[in-house]
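1. build me a model:
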Amino acid sequence: MDLAEIVKDITQMPNENVVVGFETSDDGGVFRLTDDLNLVQTADFITPVIDDPFLFGKVAAANSLSDIYAMGGRPLTALNLCCFPSRGIDKQFLAEILRGGLETLNQAGAVLLGGHTVKDDELKYGLAVTGIAKTSEIKRNSTAQAGDILVLTKLIGTGVIVHGKKLGLISDEIVRKVCLNMARLNEVASRLMVEYNASAATDISGFGLAEHAWEVARASKVGIRLYANEIPHYPESLDMIAKGVRMGMTESNQQAVGDNIEFEEGISPVMQELFFDPQTSGGLFISISKERAESLLNALHQQGVKEAKIIGEVFGSEKPKIEVVGGKIKN
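-> Take a look at the predicted model:
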């Protein structure tokens, strides 16, 4: 469903305190409270990515919190969003989901204030999260600058790995390893990108790397060049794609980007498809000046974000676009 098409003719009353609305498809909305302090709000929920209810709760909570971190904010409060079947699932199973979500909220220093539950045939869980951000620390997806370097802080390929497990093509051990990584908060990456004054940021989630990069390019009116050989990914993800594993959202992600992305000759179809694989609780996609990029990367590695890599660069372009090339990025 194309929500942008649905809401395109809906206008809301203007408000001078809206700092970031939905016009650029950013990760969260930002509302000015004072000259230096802003409210950041977001909501997200997902279907299960693993049979372990506690770990699923942790992943879902981390996924919801990620939008606040992508905006440069700090989460304060949250509300549970629960779509639970009325029969067929043990109540203790549902309680474990909520317990996992609460543990991740506690880890983030946020407070659970309540929530809302509806009956649904398909189980879903997530959070509505409220945070704060200083005006000088807000990160948008619309402010990437030509000459910036692009950093990605987590591996991609979660979608096909989770789906591969449902098809019996991948082990429980690998899926658990991937889900533990999904459950890792983007708090450190967020704090460091603010400290090193990144130009722009977003997180990589259901739209996949290509579409989220396209949102940044389009909103910032720039070109983005990504280096296929530098993209951090789970090795098993390429194996799953090669075996024909494909998420339902992959095609819609490809259609959303359309001909605004160009792959250099020689990049395999399997690697190309990885760019559109929908992610859950993915890393931050950070645009930062060339002068500060290496310092940010070193700080990320030193503070435990070991998977972070420089994956591309921003360049001036009359028409926003994405280029995916082979080779290595030049320092």
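2. contacts, neighbours, all on C-alpha from now
-> Noted.
3. could you verify that residue 319 is part of a strand?
-> No. Judged by DSSP: H, G, I helix; E, B strand; the rest coil, residue 319 forms no part of a strand; its state is coil.
4. wait, doesn't residue 275 sit right on residue 208?
-> Yes. Contact criterion Cα atoms under 8 Å: residue 275 and residue 208 qualify, at 6.2 Å.
5. the two: who's more crowded?
-> Counted by other Cα atoms under 10 Å, residue 275 and residue 208 do not tie: residue 208 has more neighbours, with 27 against 23.
6. ok, how many other residues are close to the closest residue to the more buried one other than its chain neighbours?
-> Spatially, and ignoring its direct neighbours in sequence, residue 208 is nearest to residue 278 (4.4 Å; Cα to Cα, 6 or more residues apart in numbering). For residue 278, the neighbour count with other Cα under 10 Å is 28.
7. what about the strands in the chain?
-> 18-20, 29-32, 37-46, 74-84, 111-119, 124-134, 149-152, 200-203, 223-227, 261-263, 284-288, 309-315, 321-325 (DSSP state E).
8. would TSV of these with mean neighbour count and distance to residue 7 be doable?
-> Listed next are the strands of the chain as TSV, based on neighbours: other Cα atoms under 10 Å; distance: least, Cα to Cα, whole Å:
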stretch	mean neighbour count	distance to residue 7
strand 18-20	16	17
strand 29-32	22	16
strand 37-46	21	17
strand 74-84	21	23
strand 111-119	12	24
strand 124-134	23	21
strand 149-152	27	31
strand 200-203	30	22
strand 223-227	24	27
strand 261-263	17	25
strand 284-288	28	26
strand 309-315	23	30
strand 321-325	21	24
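9. for residue 53, which of the ones you listed is the nearest?
-> Of all the strands of the chain, it is strand 124-134 that lies closest to residue 53, at 10.5 Å by Cα to Cα.
10. now the other sequence, so there's something to compare against:
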Amino acid sequence: MTQQVRLTDLAHGGGCGCKLAPAVLRDILAGVPQAALFPNLMVGTETSDDAAVWRLNDQQALVATTDFFMPVVDDPFDFGRIAATNAISDVYAMGATPIFALAIVGMPIGKLSTDQISAILAGGAAVCAEAGIPVAGGHSIDSVEPIYGLVAMGLVHPDKVLTNRTARPGDVLLLTKGLGVGVLSAGFKQERLAPEGYAALIASTTQLNRIGAELAGFAGVHAATDVTGFGLLGHALEMCRGAGVSAEIQAGAPILLDGVEALARSGVRTGASGRNWASYGEAVVLPEGFDDWRRDILCDPQTSGGLLIALSPEAVPQVMARLVELGATAAAVVGRIVEGPPEIRVV
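-> You can find the predicted model right below:
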């Protein structure tokens, strides 16, 4: 039988921290010819949105996305759960209801046991079942590092699609989960993460962003995106660029997951937070004397992070009440949209 090994020992990075830095991705995509215009393609690559949207008819639009990464934890079942929750979140971020998924599997055969690989897939299937969808197929390869994720599909009414480009000045920014997943995962890999920190990591990254499928039913909800590999600042900046607006982020407003502040203050960080800041820091204004650890948290890659929702102030109480009903107890108002060039001011 293959010797059991730590999943994270087989990966050079983990979770959404594996994503290409925003500036690198922009350079790569700049050399890719734009697709021809298709009248039924409602959302493509124009504003780095969370998923593609294709109009099927007057009542239905198909939402399609894919997301996969390397392990952020060592428990195979938890890894599968986290990766699946993260992938399905892109469907929720567009205001859609997921309908089915396909598995993306790349595993180092000979280094991981078949039991470990099966547990990864079982974790993903368990989350899909929780979301009410099947894993209807997929594709697998023998790879150097363990990779798992999903192609996720959903349906939404064409008039109820949410995008990251429709925020309005005067909107409040609401984040549905706490921050610090990247810090916690780095602490885990360094064997510095306390049990309560690990519990917070798993609880946050396996919590489905179900509110997304309901957002179009709330008057005053204008835009949404999910906060993942580029951190809160990076995904908020994508929202600003898409809508041609500015944002103010309150530095102390996002709730931090258990253990994050202590680890961050002691210097624990991901390489991705530094790459993120280098990619978009020129579009962010920080207060004088702002602590590096606080900046790192605002740039921290959030594997399976929360939704960032732009909505009118009047809509906040109703949406917050529903989030509490769904168990999103770390939801918080973290800023607002204002008139101005596409940049962020941290206050």
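11. so after superposing, what's the score?
-> Between these two chains, after superposing, the TM-score reads 0.94 (TM-score structural alignment, normalised by the length of structure 1); 323 aligned residues with a Cα RMSD of 1.4 Å.
12. quick one: closest of the strands of structure 1 to residue 58 of structure 1.
-> When the strands of structure 1 are compared (using Cα to Cα), the closest one is strand 124-134, at 9.6 Å.
13. so how much does the closest one differ from structure 2 once superposed?
-> For strand 124-134 of structure 1, the mean deviation from structure 2 after alignment is 0.8 Å (mean Cα distance after the TM-score superposition for structure 1).
14. now that strand and strand 111-119, what's the angle there?
-> Counting by axes from the mean of the first three to the mean of the last three Cα atoms, to 10 degrees, strand 124-134 of structure 1 lies at 150 degrees to strand 111-119.
15. so strand 124-134 of structure 1 corresponds to what in structure 2?
-> Per the alignment by TM-score structural alignment, strand 124-134 of structure 1 matches residues 147-157 in structure 2.
16. and if you look at stretch 288-304 of structure 1?
-> The aligned range for stretch 288-304 of structure 1 is 311-327, by TM-score structural alignment.
17. give the contact list for the counterpart of residue 45 of structure 1 in structure 2.
-> Alignment note (TM-score structural alignment): residue 45 of structure 1 maps to residue 68 of structure 2. The contact partners of residue 68 of structure 2, by Cα atoms under 8 Å, 6 or more residues apart in numbering, come to 83, 87, 104, 147, 148, 149, 150.
18. now swap in residue 309 of structure 2 and tell me
-> 172, 173, 174, 175, 221, 222, 223, 224, 225.
19. and what of residue 41 of structure 1?
-> Shown in contact with residue 41 of structure 1 (Cα under 8 Å, 6+ apart): 28, 29, 30, 68, 128, 129, 130, 131.
20. ok, which pair from those residues is furthest apart?
-> Across the contacts of residue 41 of structure 1 (Cα to Cα), the longest gap, 14.0 Å, separates 30 and 128.
21. give the buried residues for the match of stretch 288-304 of structure 1.
-> By neighbour count on 16 or more other Cα atoms under 10 Å, the buried set for stretch 311-327 of structure 2 is 311, 312, 313, 315, 316, 319, 320, 323.
22. contacts for it next, please.
-> 167, 170-174, 176, 210-211, 215, 218-223, 329, 331.
23. if we can go back for a sec, which one of the contacts of residue 309 of structure 2 is nearest to residue 258 of structure 2?
-> Residue 258 of structure 2 has its nearest neighbour among the contacts of residue 309 of structure 2 in residue 175, at 16.8 Å by Cα to Cα.
24. now check structure 1 for the residue matching that closest one.
-> Under the alignment (TM-score structural alignment), residue 175 of structure 2 pairs with residue 152 in structure 1.
25. what residues are up against the nearest residue to its match once chain neighbours are set aside?
-> Closest residue to residue 152 of structure 1 apart from its sequence neighbours, by Cα to Cα, 6+ apart: residue 285 at 4.7 Å. Contacts for residue 285 of structure 1 (Cα under 8 Å, 6+ apart) come out as 150, 151, 152, 153, 201, 202, 203, 204, 213.
26. those residues into TSV, with extra columns for distance to residue 41 of structure 1?
-> As requested, the contacts of residue 285 of structure 1 are exported to TSV (distance: Cα to Cα, whole Å):
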residue	distance to residue 41 of structure 1
150	25
151	24
152	23
153	22
201	16
202	14
203	15
204	18
213	22
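27. which of those residues does structure 2 keep?
-> Cross-checking the contacts of residue 285 of structure 1 against structure 2 gives 150, 151, 152, 153, 201, 202, 203, 204, 213 as conserved contacts, using both residues aligned by TM-score structural alignment, their matches' Cα atoms under 8 Å.
28. wait, the fourth one touches residue 190, no?
-> No. The pair residue 153 of structure 1 / residue 190 is not scored as a contact, 10.0 Å apart, by Cα under 8 Å.
29. what residue, apart from its backbone neighbours, is nearest the residue most central in space within structure 2 spatially?
-> Most central in structure 2 under Cα atoms, centre = their mean is residue 228, positioned 2.9 Å from the mean C-alpha point. Nearest residue to residue 228 of structure 2, sequence neighbours excluded (Cα to Cα, 6+ apart): residue 302, at 4.3 Å.
30. now swap in residue 49 of structure 2 and tell me
-> Using Cα to Cα, 6+ apart, the closest residue to residue 49 of structure 2 is residue 164 (6.0 Å).
31. now that neighbour: how far from residue 345 of structure 2?
-> 18 Å (Cα to Cα, to the nearest Å).
32. what sits against the aligned residue in structure 1 for residue 274 of structure 2?
-> Aligned counterpart of residue 274 of structure 2 in structure 1: residue 251 (TM-score structural alignment). Taking Cα under 8 Å, 6+ apart as the contact definition, residue 251 of structure 1 lies against residue 276.
33. hey, where'd the helices end up in structure 2?
-> Counting by DSSP state H, structure 2 has these helices, from start to end: 22-30, 76-93, 114-131, 181-189, 195-205, 231-243, 260-265, 271-280, 292-299, 316-325.
34. sorry, back to before: pretty sure the residue nearest to residue 49 of structure 2 sits against residue 241.
-> No. Look at residue 164 of structure 2 against residue 241 with Cα under 8 Å: they stay out of range, at 9.0 Å.
35. out of the contacts of residue 41 of structure 1, who's nearest residue 229 of structure 1?
-> Using Cα to Cα, the contacts of residue 41 of structure 1 come closest to residue 229 of structure 1 at residue 68, 29.5 Å.
36. residues near the corresponding residue of structure 2 for that closest one, how many?
-> Matched to structure 2 by TM-score structural alignment, residue 68 of structure 1 sits across from residue 91. Residue 91 of structure 2 has 32 neighbours, counted by other Cα under 10 Å.
37. so who does residue 91 of structure 2 touch?
-> Residue 91 of structure 2 neighbours (Cα under 8 Å, 6+ apart): 50, 51, 63, 64, 65, 97, 98, 152, 153, 154.
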